[in-house]
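J.: pasting the sequence and the predicted coordinates here, then a few questions.
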Amino acid sequence: MLLFDSILRVYNSVISPPITPRKRDDAIRIGLIGASNIAPFSVITPAKSHPDVIVAAVAARDIKRAEAYARRYGIPVAHSTYQALLEDPSIDAVYIALPNSHHYEWSLRSIQAGKHVLLEKPSCANATEAKKLFKHRLITAPNAPVLLEAFHYQFHPAWQTFLSQVHQSPGSIESVSSQFYLPRLALGKDDIRFKYSLAGGCLMDVATYCVSSVRQILGRQIRLTPVEVYYRPLSISRNSSAEEPQIDEGVTATFLTPDSKAVRIQGDLASAGGLSSFLPASWAKVLPTLRWPTSKAVFEPVLVESIAQEDGVPLQHLSKRSVTIWNHIFPFIYHRIDTSDQHTLLRGEEVIKSWNETSYQKAYNWPGGDRRAAVYKDWWSTYRCQLEEFINKIKGRQGSAVWIDGEESIAQMETIDRTYEKAGLEPRPSGDFEI
């Protein structure tokens, strides 16, 4: 049943939503800047189940590509340039899934044109661009268009349930970690992720999720100081490392918080793969190279009880908690939240007894009785959840209260830049566009 349920959720969320409501007269008309591979998952299919969203146009640098894309996905209008789409008066909002190097320019151009912007992560090529973007007068003006960096995983109830478990746990966090791997050969050698001029690299892709995750756990505005960073250069078999010496194909980084908490991330664009041990055995033959993205918080030991003894040496009951979420990036496929308490009975320095208690939780929707549970559906993808809140913000409606503001996006890029610098690499280059 586990595998069947996952397949059904994937079918409903990614291929064919079970609900396709009639579009409202005031639906937001979205234009796609770039005929990207991610848009069918992030916007086109999610929009089918949203009564307030119409994917109305697509623009590409090649009109033939735009027209072919429009035919394939049933988009009524194809534009030959990005600017032509911005000048289309029927378009209310845009989705930008261009190479990272183009995010700053086309976000500003879109805002200048009065369009709301759903911007793929990372928001910009570097922190300098992020500050200029999110603090720009066009963005900070009263009644400015909505600008949202698309860290889609944050909007799903699974991630928010995990955070609630973390933030409600007793004691202080001792350490946090996050990892995200793509299997080897998932990306071709000419993929934009391997181009420095396009602001590529592992830290700008899968590892940026890891940075975001640990910052969410510790606090959105937390400053992380990288103390050790190791990266694997671009594989010669994929592309000559001499041609792209600034590209990190894989990265492992350790950070410290201002109060010396340990933070560790691992990301890889070409992992050798291998199943995580928690997977059901029946999945092994189907997904032989899968390694779920995970995030984990480990807490300092907490004194549960101290029992006085006749000899004056108390019997102490200590508990050390860890909270782990498996597959928080794509939880609609499958996920699990593990809350584990390691108990120890101590008499002085002597361990009298130890045992472990673990509870398991899933959250495909908000808790029963929550007003949000009546709106959200169990089969919604992270992208559908994100689209819901993007439209709520545009419409001025009460949403789930999950949002990513400009300060968070700036802090995210600052952490990435510091990490590159610690690794001996350059932050990704800025463009020359200005308004």
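T.: Structure's in. What do you need? Numbering: from 1, shown residues only.

J.: when you work out contacts or count neighbours from here on, use the C-alpha atoms and nothing else.
T.: Will do.

J.: and the gap between Ala27 and Ile96?
T.: Using C-alpha to C-alpha, to the nearest Å, Ala27 is found at 19 Å from Ile96.

J.: looking at those two, which is more packed in?
T.: Ranked by neighbour count (other C-alpha atoms under 10 Å), Ala27 and Ile96 place Ile96 first, with 27 against 16.

J.: do you know how far Ser110 is from Phe194?
T.: 27 Å.

J.: ugh, typo on my part, it should be Lys135
T.: From Lys135 to Phe194 the distance is 29 Å (C-alpha to C-alpha).

J.: which one's more surrounded, these two?
T.: Taking neighbours as other C-alpha under 10 Å, Lys135 and Phe194 compare with Phe194 leading, 24 against 15.

J.: correct me if wrong: the more buried one contacts Gly250.
T.: No: assessed by C-alpha atoms under 8 Å, Phe194 is found out of contact with Gly250, at 11.1 Å.

J.: next, the contact list for Asp92, please.
T.: Ile28, Arg29, Ile30, Gly31, Gly114, Lys115, His116 (C-alpha atoms under 8 Å, 6 or more residues apart in numbering).

J.: give me the residues contacting stretch 417-424.
T.: By C-alpha under 8 Å, 6+ apart, the residues outside stretch 417-424 that reach it are 126-127, 225-231, 253, 426-428.

J.: go through stretch 397-404 and flag the buried ones.
T.: For stretch 397-404, burial by neighbour count (16 or more other C-alpha atoms under 10 Å) applies to Gly399, Ser400, Trp403, Ile404.

J.: between the two ends of that stretch, how far is it?
T.: Terminal residues of stretch 397-404 are spaced 16 Å apart (C-alpha to C-alpha).

J.: as JSON lines, the buried residues of stretch 397-404 with secondary structure and distance to Arg61 would be great.
T.: Below are the buried residues of stretch 397-404 laid out as JSON lines (DSSP: H, G, I helix; E, B strand; the rest coil; distance: C-alpha to C-alpha, whole Å):
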{"residue": "Gly399", "secondary structure": "coil", "distance to Arg61": "36"}
{"residue": "Ser400", "secondary structure": "coil", "distance to Arg61": "36"}
{"residue": "Trp403", "secondary structure": "coil", "distance to Arg61": "32"}
{"residue": "Ile404", "secondary structure": "coil", "distance to Arg61": "30"}
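
J.: which of those sits closest to Ser271?
T.: Ile404 (29.3 Å; C-alpha to C-alpha).

J.: just checking, that closest one touches Leu148?
T.: Yes: Ile404 lies in contact with Leu148 (C-alpha under 8 Å); the separation is 6.6 Å.

J.: what about Pro21, how many residues close to it?
T.: Neighbour count for Pro21, taken as other C-alpha under 10 Å: 11.

J.: ok, and here's another one to check against it:
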Amino acid sequence: MMFFGVLHRVYAGFINPPPVKKNTDAIRFGLLGASTIAPVALINPAKSHPDVVIAAVAARDRTRAEAYAKKHDIPIVHSTYEELLQDPCIDAIYIALPNNLHYEWSLRSIRAGKHVLLEKPSCSNAEEARALFNHPLLKAAGAPVLLEAFHYRFHPAWQAFHARIHSDPEAGRVKKAFAEQYLPKGAIPENDIRWRFDLAGGAMMDFGTYTMSCLRQIFNQELVEVVDANPQSLAASPDVDRAMSASYRTADGATGTLVADLSASGGWPLLASSWTKSLPRLGWPKCEAELEEQTLESSEGQVHTVKRNVTMWNHLAPSIYHRVDVEDTHMIRVGTQVVKSWKETKREKAYKWPSGQSQGEQEWWTSYRYQLEEFVNKIKGRNGSGVWVDAKDSIGQMEAIDATYRKAGLRVRPTSDFDLQA
């Protein structure tokens, strides 16, 4: 049954979402760029949303835009990005351009009065992020909505993981955290924009944005110190990280580690490392949290404590499959002696909200579909799940990435020529 459930969620969520009738006041999206991520991140999720219409696309190459529009049934093609922004029929803009263009075209979109769904990372660096998210246009009455698209956070699975760390009575303070994501070696071609410094590329600007965001979510606070940062840089471009591993410390002394690798090899289980070191590495994205031991009960000289570890498997595509492992180690002590100990392990899944915060939600809803639901809710002033990525969060994210690059001895990604004060 689990296998058929996976097939259904993949088919309905990613391949052929069931279409719905659109409302007359549906939000009309324009796409800046004919990107490869848009079908997964917005075009397919929009099919099942009655308040979203994908209305237009613009690309630097009109021929490419026309082919893209035909493939995805998008009715309007604009010759330039600016032409799309000036289209009075467009309410919201989806930006999945190269990282170095995020700041400029987000601000241009906001100036045009459009809401913005902005792919991560929000900007090339923290200077741009502060200028964008603190812009006066976003603080005015009736301001456009701007959201950095950390889609994984909107899925009930991530929030279930987060709750097991921060909301359960048996959850102590987070002591250690770990987040890792690997892309198999060879998955990204050598001429890809991710390998270009001038386009704000690198592992920390791609998978590293997720692992950084995960650590910050697990700790529920900022990382005040980069303890160590070890990049694997490209020979042809030393400031571009193919992979990054880094460790951090919070203000209360907790420690966290991230690993982000865009060309991972080796690490195959049950096989000698020498046999697999040149083979592409496979595996689920993973996040772990180790909590401090805390006292549950103390009476008549006996102390009952519990120490929790929580692991989240596959937070990036939880609608396909995910698992939250909760392991509680109980100990009963008399003085300093442990007289009894046992473990309680739970394996949990959450494809839907337990209390139905999203109307009409289905188990096959992807993290992108849940994200779109909240984006629409915010624009229309509706209550929803309450999950959001606010301005402070997005700024803190880029500050942490910049600090990691500095600790690694790499240059922070260049600031846009577009006037930061404009």
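T.: Nice, I can see it. Being a predicted model, the structure only gives us computed values, none of them experimental.

J.: what residues of stretch 155-162 of the first structure count as buried?
T.: Quick answer for stretch 155-162 of the first structure (16+ other C-alpha under 10 Å): Phe155, His156, Pro157, Ala158, Trp159, Gln160, Thr161, Phe162.

J.: report the two of these separated the most.
T.: Of all pairs in these, the most separated under C-alpha to C-alpha is Phe155 and Phe162 at 11.9 Å.

J.: regarding the aligned residue in the second structure for Phe433 of the first structure, what is its secondary structure?
T.: Under the alignment (TM-score structural alignment), Phe433 of the first structure maps onto Phe418 of the second structure. Judged by DSSP: H, G, I helix; E, B strand; the rest coil, the three-state class of Phe418 of the second structure is coil.

J.: pretty sure Phe418 of the second structure is in contact with Glu104, am I right?
T.: Yes: contact status for Phe418 of the second structure versus Glu104: in contact at 6.0 Å, counting by C-alpha under 8 Å.

J.: higher neighbour count, these two?
T.: The neighbour comparison of Phe418 of the second structure against Glu104 (other C-alpha under 10 Å) goes to Glu104, with 17 against 14.

J.: how much space separates the closest residue to Ser123 of the first structure other than its chain neighbours from Arg336 of the first structure?
T.: Sequence neighbours aside, Glu149 is the residue nearest to Ser123 of the first structure in space, at 5.8 Å (criterion: C-alpha to C-alpha, 6 or more residues apart in numbering). To Arg336 of the first structure, Glu149 of the first structure is 26 Å away according to C-alpha to C-alpha.

J.: got a list of what Ser178 of the first structure touches?
T.: Ser178 of the first structure is in contact with Cys210, Val211, Ser213, Val214, Arg264, Ile265, Gln266, Pro293, Thr294, Ser295, Lys296, counting by C-alpha under 8 Å, 6+ apart.

J.: could you look up the SS state of it?
T.: strand.

J.: from Gly253 of the second structure, how far out is the aligned partner of it in the second structure?
T.: Using TM-score structural alignment as the criterion, Ser178 of the first structure maps onto Ala179 of the second structure. Distance from Ala179 of the second structure to Gly253 of the second structure, counting by C-alpha to C-alpha: 18 Å.

J.: likewise for Glu327 of the second structure?
T.: Glu327 of the second structure is 23 Å from Gly253 of the second structure, by C-alpha to C-alpha.

J.: looking at these two, which is more packed in?
T.: Taking neighbours as other C-alpha under 10 Å, Glu327 of the second structure and Gly253 compare with Glu327 leading, 18 against 14.

J.: aligned to the more buried one, what sits in the first structure?
T.: In the first structure, Glu327 of the second structure lands on Ser340 (TM-score structural alignment).

J.: that match: what's it in contact with?
T.: Going by C-alpha under 8 Å, 6+ apart, Ser340 of the first structure touches Arg321, Ser322, Val323, Asn356, Glu357, Thr358, Ser359.

J.: stretch 362-373 of the second structure aligns to what range in the first structure?
T.: Using TM-score structural alignment, stretch 362-373 of the second structure lines up with residues 377-388 of the first structure.

J.: and the residue positioned nearest the centre of the first structure, how far is that from Ser49 of the first structure?
T.: In the first structure, the residue lying closest to the centroid (C-alpha atoms, centre = their mean) is Phe151, at 4.0 Å. Applying C-alpha to C-alpha, the value for Phe151 of the first structure to Ser49 of the first structure is 20 Å.

J.: regarding the first structure, what is its longest helix?
T.: helix 406-423 (DSSP state H).

J.: any idea how far Cys287 of the second structure is from the residue of the second structure positioned farthest from its centre?
T.: Centroid-distance maximum for the second structure: Glu300 at 48.1 Å, with C-alpha atoms, centre = their mean. Glu300 of the second structure sits 39 Å away from Cys287 of the second structure, going by C-alpha to C-alpha.

J.: same check, this time on Leu410 of the second structure
T.: From Leu410 of the second structure across to Cys287 of the second structure, the span is 26 Å (C-alpha to C-alpha).

J.: who's more crowded, those two?
T.: The residue with more neighbours, out of Leu410 of the second structure and Cys287, is Cys287; 23 against 18, by other C-alpha under 10 Å.

J.: confirm for me that Cys210 of the first structure is in contact with Phe180.
T.: Yes: Cys210 of the first structure lies in contact with Phe180 (C-alpha under 8 Å); the separation is 6.8 Å.

J.: okay, and the common contacts of these two?
T.: Gln266, Gly267.

J.: which residues in the stretch 151-300 of the second structure form helices?
T.: Listed in chain order, the helices of the stretch 151-300 of the second structure (DSSP state H, counting those that start in this stretch) span residues 156-166, 207-219, 273-276.

J.: does the spatially closest residue to Val40 of the second structure that is not a sequence neighbour count as helix, strand or coil?
T.: Distances taken as C-alpha to C-alpha, 6+ apart put Phe14 closest to Val40 of the second structure, at 6.5 Å, once the chain neighbours are dropped. Of the three states, Phe14 of the second structure takes helix according to three-state DSSP.

J.: Phe14 of the second structure: neighbour count?
T.: Counted with other C-alpha under 10 Å, residues neighbouring Phe14 of the second structure total 19.

J.: likewise for the one 3 residues further on?
T.: A count of neighbours around Pro17 of the second structure, defined by other C-alpha under 10 Å, yields 19.

J.: one step back: quick one: which of the contacts of Asp92 of the first structure is nearest Arg72 of the first structure?
T.: The nearest member of the contacts of Asp92 of the first structure to Arg72 of the first structure, counting by C-alpha to C-alpha, is Gly31 at 15.4 Å.
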